[in-house]
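Chemist: here is the input, now give the coordinates:
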Amino acid sequence: MDTGPLFSFLALDLLLICVPGADWAYVIAAGVRGRSVGRAVAGLMAGYALHTALAVAGLSVLVAGSPGLLTALTVAGAGYLLWLGWSVLRRPAVPQAAGAGADGGTDGGDGGADGFWRGAAISGLNPKALLLYLSVLPQFLVTQGGHPPVALQTAVLGALHMACCTAVYLTVGLLARRLLAARPTAARAVSRTSGAAMLGIGALLLAQHAL
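Modeler: Got it, this is the predicted structure:
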């Protein structure tokens, strides 16, 4: 696969990843509450792995060609963002006391398997992921002869996206733990900002499909 499309995709992909959204809010909350950032990121990557597998299988092309199905998925993602945003605003993330639920232990919230599966649901229904896999990624596939099969190119780009997400989200979550753990007021402010952003994105998506 040519390096030109790879680097172009990498630049655009990093730009999209670095725009705060539902994924950021989730890893920040995990870091602030003393839960396992690694488990939260692993859950998010499971959702993106599913997107990649569907794209490799060609299902993304079918979804993109079915306006009704694409609308249904987008509305479902928007509804999930609204629910998450409201939940965050009602219960903003606050620093967890040392030893109380660290690394997804005994806090009973998003620790353990529950935290993993919530992360998978967040990325699986993330409208930004639908935009990437259905609209952005296909633009970097080369279909002329002499190039690897489209399925292989799709797998490579999907794996590159997951690698970039892993690096960025681990950094965000660990920085949140380090910088906000001793600053409850700042942690609540960041959490509420993330919740408001999710509400805004979800409402905007629903409004666009209602017009």
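Chemist: from now on I want contacts and neighbour counts done on CA atoms only, so please keep to that.
Modeler: OK.
Chemist: for the biggest helix by length in the chain, name the packing helices and strands.
Modeler: The helix that spans the most residues within the chain, counting by DSSP state H, is helix 150-180. Contact here means 3 or more C-alpha pairs under 8 Å, 6 or more residues apart in numbering; DSSP states H and E; on that basis helix 150-180 packs against helix 3-17, helix 22-32, helix 37-56.
Chemist: which of the ones you listed sits most buried?
Modeler: helix 22-32 (a mean of 27; mean count of other C-alpha atoms under 10 Å).
Chemist: list the contacts of that one.
Modeler: Contact partners of helix 22-32, identified using C-alpha atoms under 8 Å, 6 or more residues apart in numbering, comprise 36-37, 40-41, 44, 81, 93-96, 110, 119, 122-123, 126, 169-170, 172-177, 180-181, 187, 191, 194-195, 198.
Chemist: one more to line up against the first:
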Amino acid sequence: MPVASLLTFWGVAALLIAVPGPDWAFAINAGLRRQVVPAAGGIVLGYLAMTLVVAAGLGLLISATPAALATLTVVGGVYLVWLGSKIVRSPATPPGAAEVPAGGRLRTLAQGMAVSGLNPKGLLVFVAMLPQFTDPAASWPLPLQLAALGLTFTATCGAVYLAVGAAADGLLRARPAVARLVSRISGVAMILIGALLLLERLL
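Modeler: Modelled structure (predicted):
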């Protein structure tokens, strides 16, 4: 596919990723727990799964099926509210030099996959935006073009959320009170986003 189209898409994707949302809130909270890599890795795996869904043509089917999209929206909204409530009740505190248990890293990886993979807004962005940057006359098949665009978005997410989590860890490690406050704010953000998803679907 044309390199210019890929670069243009990358610019648009970077702007979308720069807008704070549930991924940002999750990455910040994970950074405060010194679990930056598993958090970013989970988010990447979630968007990688979404890329495969869209490249295989299932994204259009889901977005065109009201029941499937409603189910995804409700499940994603409920999960964000649950995870945000959990963070508000137990805000992150930088553990200092303490080693993060392997079970904690795996749990964070799975949570990151759920945060991005269950995001119906993310699926709609993939379905609505990616096709605009494809070229039916290009030598690459359409599924391969969609996969390339999705992988570009996913790789950019990985870089951004690694930086966000590392910044949260580096800036707030020595400020436990501020870290707890920021953690609670990220939890509240998840609850609000999840609640908006539910209200949008149920009203």
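Chemist: quick revisit: quick one: the next helix or strand after the longest helix of structure 1 to structure 2 mean distance?
Modeler: Next helix or strand after helix 150-180 of structure 1 toward the C-terminus (DSSP states H and E): helix 184-210. For helix 184-210 of structure 1, the mean deviation from structure 2 after alignment is 1.4 Å (mean C-alpha distance after the TM-score superposition for structure 1).
Chemist: matching residues in structure 2 for helix 184-210 of structure 1?
Modeler: Following TM-score structural alignment, the aligned partner range for helix 184-210 of structure 1 in structure 2 is 176-202.
Chemist: ok now do Ala110 of structure 2, which residues does it touch?
Modeler: Gly42.
Chemist: what does Thr143 of structure 1 give?
Modeler: Going by C-alpha under 8 Å, 6+ apart, the list of residues near Thr143 of structure 1 reads 149-150.
Chemist: try Ala186 of structure 1
Modeler: Leu180 are the contacts of Ala186 of structure 1 under C-alpha under 8 Å, 6+ apart.
Chemist: assign a three-state SS to Val19 of structure 1, would you?
Modeler: Here Val19 of structure 1 is recorded as coil under DSSP: H, G, I helix; E, B strand; the rest coil.
Chemist: now it: how far from Met162 of structure 1?
Modeler: Distance of Val19 of structure 1 to Met162 of structure 1, given as C-alpha to C-alpha, to the nearest Å: 15 Å.
Chemist: what about the two, which has more around it?
Modeler: A count of neighbours by other C-alpha atoms under 10 Å puts Met162 above the other of Val19 of structure 1 and Met162, at 19 against 11.
Chemist: what sits closest to the more buried one if chain neighbours are left out?
Modeler: Nearest residue to Met162 of structure 1 in three dimensions, chain neighbours excluded: Met45, at 6.3 Å (C-alpha to C-alpha, 6 or more residues apart in numbering).
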